[in-house]
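K.L.:
Here you go, sequence then predicted model.
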Amino acid sequence: LKSNGVPSAAARLARLPVVRTACGKLWLLYADAKRSHPNLRTVCEALEESVAALGTVASVGVSPVLVQLEPHSEFRPPVSTANDVACKSLDWLEATFPVLHTPTEQVNISLPLLKPHSSSERDRDHCGSL
């Protein structure tokens, strides 16, 4: 939650089951790749440390400015405006696609298994629609 009680768009997005599942699968893939390839692990760990350091520096430098700007009603920091737009977009997505709140296991079970078409079936289907 942001200081005004409004959840951040990033937090809302991270709570969606499909996003949680995708992030979990990507994390496992990333961890497996690092474990399997020592050279890749070295590069990834160096990048992770750099990103963490940059994030800390950016957070320390920007936070006081945002705290000072936030209470002033005549000026809305770009971060707040972007969060508001993102939250409204998420409202629309969630209303339009309620399946976003369905656990991914349930979505996987309810989807029919799709049989891939052969190229001749695909060509016939496409030509038939002309």
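P.N.:
All right, it came through fine.
K.L.:
all contacts plus neighbour counts: C-alpha atoms, from now on.
P.N.:
OK.
K.L.:
what about the helices in the chain?
P.N.:
Counting by DSSP state H, residue ranges of the helices within the chain are 9-15, 17-36, 38-69, 78-96, 104-110, 119-128.
K.L.:
this is the other structure I want to compare:
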Amino acid sequence: MNALSHEFDLAHAMMLPPESCGPHELPELGRLCEQWEAVHEAAAAVANLAQLGREAESEQIAKLPLRAAELSGWRFETIARGIDDLAAIMQPGLRALLSLTARGQDTTAAALTLWREFHASRSAIVDLAFDR
């Protein structure tokens, strides 16, 4: 088996956030709020398919987009990217679960797995926003 090689030399690379990141405008906050809400609506549907009740929303979860807007630079960008990633997980996962449900198959175990993945990912995003 051949080892993979690449042309990148990372010996002198520095992984620092760009200094040009600053406060963000309201449209980005609006988009972030919408996406955060949509991800939670998808999670509620997954919880229903996993035969779980609707989760009570904590104050930190409810205020996460506003907290992210208070943060500047790389932290805001990381939170926004985390929410994008979470949406990218939830959308096809929920679509697959709904497809299986339409065929009459039991989706409880798969939905519970997706719910756990959502919960762990969301916890990481909240921890970043609130320095937990």
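P.N.:
Ah, there it is. Nothing here was measured: the structure is a model prediction, and the numbers come from that model.
K.L.:
Mind checking the TM-score on these two?
P.N.:
After superposition, the two chains reach a TM-score of 0.34 (TM-score structural alignment, normalised by the length of structure 1), with 74 aligned residues with a Cα RMSD of 4.5 Å.
K.L.:
that older thread, may I see the helices of structure 1 arranged in TSV, with mean neighbour count as well?
P.N.:
Converted to TSV, the helices of structure 1 look like this (neighbours: other Cα atoms under 10 Å):
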stretch	mean neighbour count
helix 9-15	14
helix 17-36	14
helix 38-69	12
helix 78-96	13
helix 104-110	12
helix 119-128	10
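K.L.:
Give me the helices and strands touching the lengthiest helix in structure 2, please.
P.N.:
Using DSSP H to define each element, structure 2 has its longest helix at helix 74-102. Using 3 or more Cα pairs under 8 Å, 6 or more residues apart in numbering; DSSP states H and E, the elements in contact with helix 74-102 of structure 2 are helix 26-49, helix 64-70, helix 108-130.
K.L.:
what's in contact with the shortest one?
P.N.:
Outside of helix 64-70 of structure 2, the residues within contact range by Cα atoms under 8 Å, 6 or more residues apart in numbering are 23-24, 29, 32-33, 36, 75-76, 79-80, 126, 129-130.
K.L.:
quick one: residue 33 of structure 1 from residue 41 of structure 1, how far?
P.N.:
Using Cα to Cα, to the nearest Å, residue 33 of structure 1 is found at 8 Å from residue 41 of structure 1.
K.L.:
on that earlier part again, and the helices and strands packed on helix 74-102 of structure 2, which is most packed in?
P.N.:
Counting by mean count of other Cα atoms under 10 Å, helix 64-70 has the highest mean neighbour count of those, with a mean of 19.
K.L.:
ok, now which ones touch residue 87 of structure 2?
P.N.:
The contact partners of residue 87 of structure 2, taken as Cα under 8 Å, 6+ apart, are 35, 39.
K.L.:
run the last query once more with 10 Å
P.N.:
If you count contacts by Cα atoms under 10 Å, 6 or more residues apart in numbering, residue 87 of structure 2 has them with 35-36, 38-40, 42-43, 81, 93, 118.
K.L.:
for those, which one is nearest residue 60 of structure 2?
P.N.:
Closest approach to residue 60 of structure 2 among those (Cα to Cα): residue 36, at 12.5 Å.
K.L.:
Could you double-check that residue 85 of structure 2 lies in contact with residue 117?
P.N.:
No. Using Cα atoms under 10 Å, residue 85 of structure 2 is not in contact with residue 117; the gap is 11.7 Å.
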